[in-house]
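Engineer: Provided below for reference: sequence and predicted model.
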Amino acid sequence: MFESTTQVRVRYGETDQMGYVYYGNYAMYYEVGRVESLRSLGLSYKELEDMGVMMPVLEHRSKYIAPGKYDELLTIKVKIPSLPGVRIRFEYEIYNEQDKLINIGETTLVFVDMQSNKPCRMPEVMEKLLAPYFND
């Protein structure tokens, strides 16, 4: 299993009148986690797109446990629990500054060939980078 961690600080514009993170912004935090997890692996979204592969979101789930608050530094833990094929699943845990779990989620994305606009297998370069994490 591949795991990574990144952090984001909650900005004022990401909160509602109560000073809590607006629920829709968790999808953005998931994206930050995904992008940075791939970057830590050694491959950026931009490089994937330059190879002619995009990764649209197919499914999104989120469970809100406690509110994130304005100016908190949130920790986003990202896992890729299984070696991807045509689809890739990411799991997320978001923690507040007190290391309290405030949100869990999951997204499934699909690899799409940008020329044909059809699903395709994960690029070989990405498979080589992920393979060591799944040698069970």
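Structural biologist: Structure's in. What do you need? In this text, all values refer to a predicted model and were calculated from it rather than measured experimentally.

Engineer: rest of the way, CA atoms for contacts and neighbours
Structural biologist: Will do.

Engineer: The longest helix anywhere in the chain: what's the following helix or strand?
Structural biologist: Determined from DSSP state H, the single longest helix within the chain is helix 25-41. Next in sequence after helix 25-41, counting helices and strands by DSSP states H and E, comes helix 45-50.

Engineer: Residues contacting that next one, please?
Structural biologist: Residues from elsewhere that reach helix 45-50 (Cα atoms under 8 Å, 6 or more residues apart in numbering): 35, 38-39, 54, 114, 123.

Engineer: can you pull the contacts of I104?
Structural biologist: I104 neighbours (Cα under 8 Å, 6+ apart): 62-65, 91-94.

Engineer: So which of the contacts of helix 45-50 is surrounded by the most neighbours?
Structural biologist: Ranked by the number of neighbours (other Cα atoms under 10 Å), the contacts of helix 45-50 place M54 first, at 21 neighbours.

Engineer: Spatially, and excluding backbone neighbours, which residue is closest to that one.
Structural biologist: V112 (5.3 Å; Cα to Cα, 6 or more residues apart in numbering).

Engineer: Below is an additional structure, to be compared with the one above:
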Amino acid sequence: MFIFKTHIRVRYAETDQMGYVYYGNYASYYEVARVEMLRSLGTSYKEMEDRRIMMPVLELSSKYLKPARYDELITIKVSIPEKPSLRIKFKYELFNERQELINIGETTLVFIDMNKSKPCLPPMDFQDKLAIYFGENT
């Protein structure tokens, strides 16, 4: 399993009238975590798209445990729990500044060959970078 942590500060525009992060913004937080995780592995969405591979979201789930509030620094822990194939699953845990778990979520993305408009395997170098986290030798 590969695990990565990043942080995001809640902006005023992301909150509702109660001062809580609006529920729809959690999907954006998940995306921030995914993008930074990929960057930590030495790749990016842009690089994937330059290689003619896109990664649309196929599924998303989110469970709200406690509210996040304006100006809090949120820690987002994102993991890849299983070796990617045509699909890649991400799990998220969000913590407030008191290290309380406030949200859990999952997304499943699919690798799509943009030239063929069909699912494909991730690039081999991406697979190689993840192999050590799933007990494989490269």
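Structural biologist: Ah, there it is. Note that the structure is a prediction, hence the values are computed from the model and not measured.

Engineer: Could you tell me the TM-score of the two chains?
Structural biologist: Overlay of the two chains. TM-score (TM-score structural alignment, normalised by the length of structure 1): 0.98; 136 aligned residues with a Cα RMSD of 0.8 Å.

Engineer: packing partners for the longest helix of structure 1?
Structural biologist: Counting contacts by 3 or more Cα pairs under 8 Å, 6 or more residues apart in numbering; DSSP states H and E, helix 25-41 of structure 1 is packed against strand 2-9, helix 45-50, strand 73-80, strand 87-95.

Engineer: residues of it that come out buried?
Structural biologist: 26-27, 29-30, 32-38 (16 or more other Cα atoms under 10 Å).

Engineer: V35 of structure 1 is in contact with S44, isn't it?
Structural biologist: Yes - counting by Cα atoms under 8 Å, V35 of structure 1 touches S44, with 6.9 Å between them.

Engineer: What are the neighbouring residues in contact with the residue with the shortest distance to the centre of structure 1?
Structural biologist: Closest to where the C-alpha atoms of structure 1 average out (Cα atoms, centre = their mean) is R34, at 2.7 Å. Residues counted as contacts of R34 of structure 1 (Cα under 8 Å, 6+ apart) are 78, 90.

Engineer: repeat for the one 4 residues further on
Structural biologist: By Cα under 8 Å, 6+ apart, the residues touching L38 of structure 1 are 44-45.

Engineer: picking up where we left off before, I'd like the distance from the residue nearest to M54 of structure 1 to G85 of structure 1, if you could.
Structural biologist: Distance, V112 of structure 1 to G85 of structure 1, by Cα to Cα, to the nearest Å: 12 Å.

Engineer: okay, these two: which has more neighbours?
Structural biologist: More crowded of V112 of structure 1 and G85, by other Cα under 10 Å: V112, with 21 against 14.

Engineer: For that one, give its distance to V57 of structure 1.
Structural biologist: 11 Å.

Engineer: likewise T107 of structure 1?
Structural biologist: T107 of structure 1 is 7 Å from V57 of structure 1, where distance means Cα to Cα.

Engineer: of the two, who's got more company?
Structural biologist: Neighbour count, other Cα under 10 Å: between T107 of structure 1 and V57, T107 has more, with 19 against 15.

Engineer: So the more buried one, which state does it fall into?
Structural biologist: The local conformation at T107 of structure 1, judged by DSSP: H, G, I helix; E, B strand; the rest coil, is strand.

Engineer: Which residue is the nearest non-sequential neighbour of it?
Structural biologist: According to Cα to Cα, 6+ apart, the nearest residue to T107 of structure 1 is H60 (4.5 Å).

Engineer: ok, the one you found - contacts?
Structural biologist: So H60 of structure 1 contacts 105-108 (Cα under 8 Å, 6+ apart).

Engineer: And F95 of structure 2, by the same measure?
Structural biologist: Listed by Cα under 8 Å, 6+ apart, the contact set of F95 of structure 2 reads 74-76, 101-103.

Engineer: so who does the nearest residue to N115 of structure 2 once chain neighbours are set aside touch?
Structural biologist: Sequence neighbours aside, R52 is the residue nearest to N115 of structure 2 in space, at 6.7 Å (criterion: Cα to Cα, 6+ apart). By Cα under 8 Å, 6+ apart, the residues touching R52 of structure 2 are 113-115.
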